[in-house]
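**Q** here you go, sequence then predicted model.
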Amino acid sequence: MTGKQFNTAGPSRADLHYLLDPLARIDLEEVLGLIEAQRYFVLHAPRQTGKTTALLALMQHLNAQGRHRCAYANIEGAQAARGDVRAGISAACHAIARSIEDSTGERALYEWYRREGEAIDPRDRLTALLRHWSQMDGKRPAVLLLDEVDALVGDTLISLLRQIRAGYAQRPMAFPQTVVLCGVRDVRDYRIHSGDGEIITGGSAFNIKAASIRLGNFSEEETRTLWLQHTEATGQRFDEAIWSELWEDTRGQPWLVNALGHECTWQDKELRKNRALPVTLERYKAARERLIQSRATHLDQLTDKLREPRVHAVISRLLAGGDEAVHDLPSDDLQYVEDLGLIRRIPSAEISNRIYREVIPRELTFSTQYMLPQQQAWYVRPQDRRLDMDKLLAAFQQFFRENADAWIERFQYKEAGPQLLLQAFLQRIVNGGGRISREYGLGRRRTDLLLEWPLDEAQGFLGPVQRVVLELKILHKSLEATIEEGLAQTAAYADQCGAQEAHLIVFDRRPGRSWEEKIFHRTETIGGRAIGVWGM
């Protein structure tokens, strides 16, 4: 079967992929105004958001107008040189010269570079290359779109930024009229370790930046519009109930939107073979779970970001349910984590979408899940295949008593250690056929879990499903006050989810408390609903 697909790798192409107009995703009027004013600026956004697609569309637009010579160049290959300026600048110049030839057809530049440019001192080679290119046409000024700039490190990155800055005063006839730096981060967030140990910020090395433009996510309407291109192309319909789920799952993050579309319409072989079958909500949820479990490259990259100290400082507090504690963090750190696409700050700071809220705890506890001692099937009641939640939580309670300190010490995110350990324990169980949805009660020091377990293996989630709500709270005030508040929150969340069972787990991390004081189990009733209360 041929035809367009949802794109999950590399720039999108109108002939191959479902695609929103790339130039409509940027403020084209602002961008063209900056170019007309001969400004240098930054375009940044999280990975796989559509930056390269937008840059290529901008290049085609400018070249079609005929007033500029615009070239796009990806210099990520220079990253391998690390701080070796000679090797790094050589790789960058080679990529730029080749890309200018590909973008504008100006082969003479590459020939000049191989003949004369390579002999120039690397500390001046990029400046000379861009100067020569700009002087090749006395009528049409040059515009350079430089992608993956922040992939470079150390002295290579410092040299590149300073060489561009060195030619700035000679624009537009002896240097590019506009240079656009593109990457994941704004140039102000470059923290560059030079060879002599000095830390140089991007802002100081590139103080000619006129603006920073952030490429945002799709809007809710754009998300739906993209998916409906599939319906227009194939006739295959989407259940109306999917749209609100898709928005909460992705909040318009372009790669997630496309990846979920690909899972639903291509990886689901039955739906791929028979376009007359509609994409139902349950098939959509199954596709979402497959995507999360796949640990796709985009999702796997989150793990690397979570190790960064600035990211850790923000995410650890959000995982622990403490939004009110984020306000004392440096605003630059919050902005940095938001620029990475991991959080959104309006109306309050929270992890940016529901899939990331699922992926982050799983990534943080991935190895832990498979190290936990566990026998299969002891927690499933043979008579009705229901999870025996009392038995399961009592087992975790005993495990937590015996091993909590040692296991939590293994987590980088120790602040959320108790919640993460329980989630790892439960994830190991539901990997056998169930699923967990996570909500963080920001500002209320709580984590809400919805555990769903199919009661008929043959029907899966299309048949009867056991739904259990678990609310996790760290004790910060008196035990009774915490329980009173937690019961009301647990009951409300259970009603919202249509859960038949509900449990409140209170972690008491106060020093000096014995396990005999912390460990307990009792049942409370609120609004006619029985809720299990577990102390740990």
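**A** Everything's here; your move.
**Q** C-alpha from now on. contacts and neighbour counts both.
**A** Noted.
**Q** distance-wise, check the residue lying closest to residue 207 once chain neighbours are set aside relative to residue 123.
**A** Setting aside the residues directly before and after it, residue 207 is nearest to residue 165 in space (Cα to Cα, 6 or more residues apart in numbering), at 7.9 Å. Distance, residue 165 to residue 123, by Cα to Cα, to the nearest Å: 12 Å.
**Q** ditto for residue 183
**A** Counting by Cα to Cα - residue 183 and residue 123 are separated by 23 Å.
**Q** the more surrounded of these two?
**A** residue 183 (20 against 17; other Cα atoms under 10 Å).
**Q** check the offset of stretch 432-452 from the chain's centre.
**A** Centroid separation for stretch 432-452 versus its chain: 19 Å, with Cα atoms, centre = their mean, to the nearest Å.
**Q** what residues of it count as buried?
**A** Neighbour counts over stretch 432-452 (16 or more other Cα atoms under 10 Å) mark 434-436, 438-452 as buried.
**Q** which of the residues you listed fall in helices?
**A** If you go by DSSP state H, these have nothing in helices.
**Q** mind listing which of those residues are in strands?
**A** Cross-referencing the buried residues of stretch 432-452 against strands under DSSP state E gives 435-436, 438-441, 446-452.
**Q** show me where the stretch 151-300 of the chain has strands.
**A** Here the stretch 151-300 of the chain has its strands, by DSSP state E, counting those that start in this stretch, at 178-183, 191-193, 199-201, 209-214.
**Q** another structure for you, compare them:
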Amino acid sequence: MLKERFFNNAGAQILSDNYTIDPLRRIHLKEIEELIDQKRYFVLHAPRQTGKTTCMYALMRHFNAGTKYRALYVNIEGAQAVREEVERAMRAIVSVFTRVAELHLGDTSGNQLEEELVKRNKWDDALQMTIAHYSKNDHAQPDNPRPLILMIDEIDALIGDSLISVLRQIRAGYNDKPHAFPQSIILCGVRDVRDYRIHSSRTKEIITGGSAFNIKADSIRLGNFSKEEVNELYQQHTDETGQVFTEEARELAWEYTKGQPWLVNALAYEITFRMKDMRDRTKPITGEIMRQAKERMVVSRATHIDQLADKLEEPRVFNVIFPIVNGSENLDNIPGDDINYCIDLGLITKTEISNQYEISNDIYREVIPRELTYVAQISFSTTHEPQVWYLKNVDGVNLLDVEKLLTAFQQFYREHSEHWLKGMLYREAGPQLLLQAYLQRVVNGGGWIEREYGLGKGRTDLFVIWPVGPEPKQRIVIEVKVKREKDSLQATVKKGLEQTRAYMDRCKATHGHLVVFDPNPKKRWGQKIYKKKLTKTITLWGS
């Protein structure tokens, strides 16, 4: 009996073990071969955990299986630990070259070179000498060496003078290609080299990636899976095990992930391995199972999600994510470099319809407010007994008493908002985030919340579905707006009412609630807290 493959959520793909989309197809092999034939040096960049390493290994195997080129993949992330100590970084990188050349090319000649470099103890050009050595030496064809294709991964794990040194040594050897330097060098990382702004401790200046490595011919970005590729990946499991993904499950997987490779695999791994009941391959993977898997994955704070949370504290990420979660309408002050950085990280994308930037997928859209209010959510769980006080029984079915829920939030916000908002990184977006955290702790387990927010929307859209199931009894829209100092309350409510109606219509919701936060510290809470019926189905809440 053949061993069953599985969905991979850790490290590079192993084709014999993991369901896999052909990596050479994902990187457009023909385009890359054309660049290499033209002796180009270029960049392949992609967000973390999108399959970059898998693609580079596949490309190395592809060339080494032929007779035209040799290829070597080198991951230099280990040099990150020494930070800007150029000598130690170069020694670490040269050592990696020696090891991988022996492993993948059967070339042991680098051991002697490394010993000579250690004796010489001059490291400013050691990487250039090492690359030149392997470019000239072909273990398989010593008399007629095939040109070398060099792939350097995690290039942007280096910082400062160490990164500058690597880029400049590559540039210094460029004119010696292809016989004494690589035919082509591919720099792999999260960002395009043009976006590097490198602080040199030696010269006390900012050096851009382009000036340190101005021989780059092109930049290729490895994207997410297409919808068809997500279905193809899941179909591999069905073909090998007989376990089917229903149409609803596939649609939800696409909406949750938008093809982000790690998320696509992690969702399926959660279902097919961690959910014990679903190891019975006769059970279909339904939409409900997919929802449960998404919730379990988010709540568990998987490694990928933890890394995402860490990025939220970076100033360049904050500059972009804050106005998105805040629903800001004035976007003039967002630096273009910061937007490109967040795109390269895979955090945001530009919508095709509205041409606006938004969070890349539904899982990230849910993770971000949860992570920003994680401590608050823990506090909420001890404040209220879950699934008791906010429920009402109607015809034998427990439904959400949304009015009771929002009334309780108003009181909570009145008593505790000053304390919670004081220490928040995303303080100005704090009111909306606290409401989302409050609702999440309450609704979690019995229903689910879908979120929409983006640059220029001027609001946050929350869609509560209760209870979990194929035919939920309640579909409730909660529209969140912040009253700006320049706007009157009447104008804010009027615009918010129009937006709530439109969102209700799109979601086929039966009831809507418009929550307006007034951050004016001069107003008394008695003026801020109110409740008013705007229409038969829409209620206004002041906070």
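**A** Received, thanks. None of the values given here were measured: they were computed from a predicted structure.
**Q** after superposing, what score do the chains get?
**A** Overlay of the two chains. TM-score (TM-score structural alignment, normalised by the length of the first structure): 0.93; 525 aligned residues with a Cα RMSD of 2.1 Å.
**Q** what's the neighbour count on the corresponding residue of the first structure for residue 167 of the second structure?
**A** Under the alignment (TM-score structural alignment), residue 167 of the second structure pairs with residue 161 in the first structure. By other Cα under 10 Å, 22 other residues sit near residue 161 of the first structure.
**Q** and residue 161 of the first structure, how far is that from residue 91 of the first structure?
**A** For residue 161 of the first structure relative to residue 91 of the first structure (Cα to Cα), the value is 15 Å.
**Q** one more: residue 342 of the first structure?
**A** Counting by Cα to Cα - residue 342 of the first structure and residue 91 of the first structure are separated by 31 Å.
**Q** the two: which is more packed in?
**A** residue 342 (22 against 18).
**Q** residues in contact with the more buried one?
**A** Shown in contact with residue 342 of the first structure (Cα atoms under 8 Å, 6 or more residues apart in numbering): 351, 352, 356.
**Q** where's the last one, which helix or strand?
**A** This points to residue 356 of the first structure. helix 354-364 (DSSP states H and E).
**Q** what range does the helix or strand that comes right after that helix cover in the second structure?
**A** Heading C-terminal from helix 354-364 of the first structure, the first helix or strand you meet, by DSSP H and E, is helix 366-371. Mapped onto the second structure using TM-score structural alignment, helix 366-371 of the first structure spans residues 374-379.
**Q** chain center to the matching stretch, what's the gap?
**A** Centre to centre, stretch against its chain (Cα atoms, centre = their mean), the figure for stretch 374-379 of the second structure is 23 Å.
**Q** count the residues that sit near residue 212 of the second structure.
**A** Residue 212 of the second structure - counted by other Cα under 10 Å - has 21 other residues nearby.
**Q** which residues touch the equivalent of it over in the first structure?
**A** Mapped onto the first structure by TM-score structural alignment, residue 212 of the second structure lines up with residue 205. Listed by Cα under 8 Å, 6+ apart, the contact set of residue 205 of the first structure reads 158, 161, 162.
**Q** give the equivalent position in the first structure for residue 503 of the second structure.
**A** Residue 503 of the second structure maps onto residue 493 in the first structure, by TM-score structural alignment.
**Q** residues contacting that match?
**A** Applying Cα under 8 Å, 6+ apart, the residues near residue 493 of the first structure are 448, 469.
**Q** looking at the strands of the stretch 151-300 of the first structure, which one is packed in the most?
**A** Of all those, strand 178-183 has the most neighbours on average by mean count of other Cα atoms under 10 Å, namely a mean of 23.
**Q** average distance between it and the second structure?
**A** Compared with the second structure after the fit, strand 178-183 of the first structure shows a mean deviation of 0.9 Å (mean Cα distance after the TM-score superposition for the first structure).
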